[in-house]
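> Provided below are the primary sequence and the corresponding predicted coordinates.
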Amino acid sequence: MAKILIIDDDPTSRWVLKAILEEEGHNVSEAEDGEQGLALFNATPADLVITDIFMPEKEGVQTIRELLRDHPETRIIAVTDGGSKGMYEPLNWIQLLGVKHTFAKPYDRKQMISAVNELLTE
């Protein structure tokens, strides 16, 4: 059982992903934005972080940069619904930051579980 942190401003997205991951036996914590997510991670580090890219307060790109700067071993999955303009381009270049898996919402449950399992076994 791994500890996973979900950072997403959409409560429905967090709820669905949390249910999927808990069904797989993981311990899941949640944050509404990057500020809360970083504070929670610093207080109790997670084995894996799943973060949205477009959020208020502190967006996912900035959150990812700070996580990897302070905790370079952090395993991260980035997700997005494309923001207000439906743009999914960030999923392509966010991998340059060291994010191995990215997903556009709605993502396939099996693919997400597979990515989580892969990262947790690295």
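Here it is on my side, so go on. Bear in mind that the values here come from a model prediction, so they are computed numbers and not experimental data. Numbering: from 1, shown residues only.
> rest of the way, CA atoms for contacts and neighbours
Noted.
> what helix or strand is the residue most central in space within the chain on?
Ranked by distance to the mean C-alpha position of the chain (C-alpha atoms, centre = their mean), the top residue is Ile50 at 1.4 Å. In this assignment (DSSP states H and E), Ile50 forms part of strand 48-52.
> ok now the helix or strand following that strand, how far from the chain's centre?
Once the chain leaves strand 48-52, the next helix or strand it forms, by DSSP H and E, is helix 60-70. Chain-centre distance of helix 60-70: 11 Å, with C-alpha atoms, centre = their mean, to the nearest Å.
> Next, the buried residues of the helix or strand Ala115 falls within.
Here Ala115 sits within helix 109-120, counting by DSSP H and E. Of all the residues in helix 109-120, those buried under the rule 16 or more other C-alpha atoms under 10 Å are Met112, Ala115, Val116, Leu119.
> next, the one to line up against it:
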Amino acid sequence: MINILIVDDEELFRIMLKEMVEREGHQARTAANGNEALKAVQKQRPDLIITDILMPEKDGIELIAELSRNGSQIPIIAISGGRRSISLEFNLESAALMGVRATLPKPFTREALRRALADALAH
């Protein structure tokens, strides 16, 4: 069973995504921002991280960068819905340039999540 850490500042989205991941047969834990995610990774290393890009305190790009600096090989799926001033395409392209395994624009379907999970775990 794959252990997945879900990082998103929107509580309802976090809960929904956790349920989707668990319906796919995986275990899931959640964190509300990059700082919480780093603590969760130190406590128990996940097999995969799904992280939003735009979050308060420590955003997804900062989380990805810090994990990379620490030599982490944990596969990452980046998700983003964008904001008025920053497009989701820019966020996801930035994450892709940092080496994430897959990207998903919000909102996404369960099938798109399945494909992203398969892509991220296949490498």
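Sure, I can see it. None of the values given here were measured: they were computed from a predicted structure.
> Can you pull the TM-score for these?
Remark: TM-score between the superposed chains equals 0.93 [TM-score structural alignment, normalised by the length of the first structure]; 122 aligned residues with a C-alpha RMSD of 1.3 Å.
> rewinding a little: list the contacts for the residue nearest to the centre of the first structure?
Ile4, Leu5, Ile6, Ile7, Ile76, Ile77, Ala78, Val79 (C-alpha atoms under 8 Å, 6 or more residues apart in numbering).
> Tell me if I'm right that Ala2 of the first structure and Asn27 touch.
Yes: using C-alpha atoms under 8 Å, Ala2 of the first structure is in contact with Asn27, at 6.1 Å.
> which residue in the second structure lines up with Gly37 of the first structure?
Correspondence of Gly37 of the first structure to the second structure, assessed by TM-score structural alignment: Ala37.
> Next, count neighbours for its match.
Ala37 of the second structure is flanked by 23 other residues according to other C-alpha atoms under 10 Å.
> Please give me every residue in contact with it.
Ala37 of the second structure makes contact with Leu5, Val7, Thr30, Ala31, Leu63 under the criterion C-alpha under 8 Å, 6+ apart.
> Which ones among those residues lie within helices?
Leu63 (DSSP state H).
> a markdown table please, covering the contacts of Ala37 of the second structure and showing distance to Ser87 of the second structure and neighbour count.
Shown next, in a markdown table, are these (distance: C-alpha to C-alpha, whole Å; neighbours: other C-alpha atoms under 10 Å):
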| residue | distance to Ser87 of the second structure | neighbour count |
| --- | --- | --- |
| Leu5 | 24 | 24 |
| Val7 | 19 | 31 |
| Thr30 | 25 | 22 |
| Ala31 | 23 | 19 |
| Leu63 | 19 | 21 |
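> any chance of the contacts of Ala37 of the second structure in CSV, plus distance to Leu17 of the second structure?
As requested, the contacts of Ala37 of the second structure are exported to CSV (distance: C-alpha to C-alpha, whole Å):
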residue, distance to Leu17 of the second structure
Leu5, 11
Val7, 10
Thr30, 9
Ala31, 12
Leu63, 19
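> nearest to Thr103 of the second structure, of the contacts of Ala37 of the second structure?
Val7 (13.8 Å; C-alpha to C-alpha).
> measure the closest one to Pro56 of the second structure for me?
To Pro56 of the second structure, Val7 of the second structure is 11 Å away according to C-alpha to C-alpha, to the nearest Å.
> Then Glu22 of the second structure?
Note on Glu22 of the second structure: its distance to Pro56 of the second structure, by C-alpha to C-alpha, is 26 Å.
> So between those two, which is more surrounded?
The neighbour comparison of Glu22 of the second structure against Pro56 (other C-alpha under 10 Å) goes to Glu22, with 16 against 13.
> Quick one: classify that one as helix, strand or coil.
Three-state assignment for Glu22 of the second structure (DSSP: H, G, I helix; E, B strand; the rest coil): helix.
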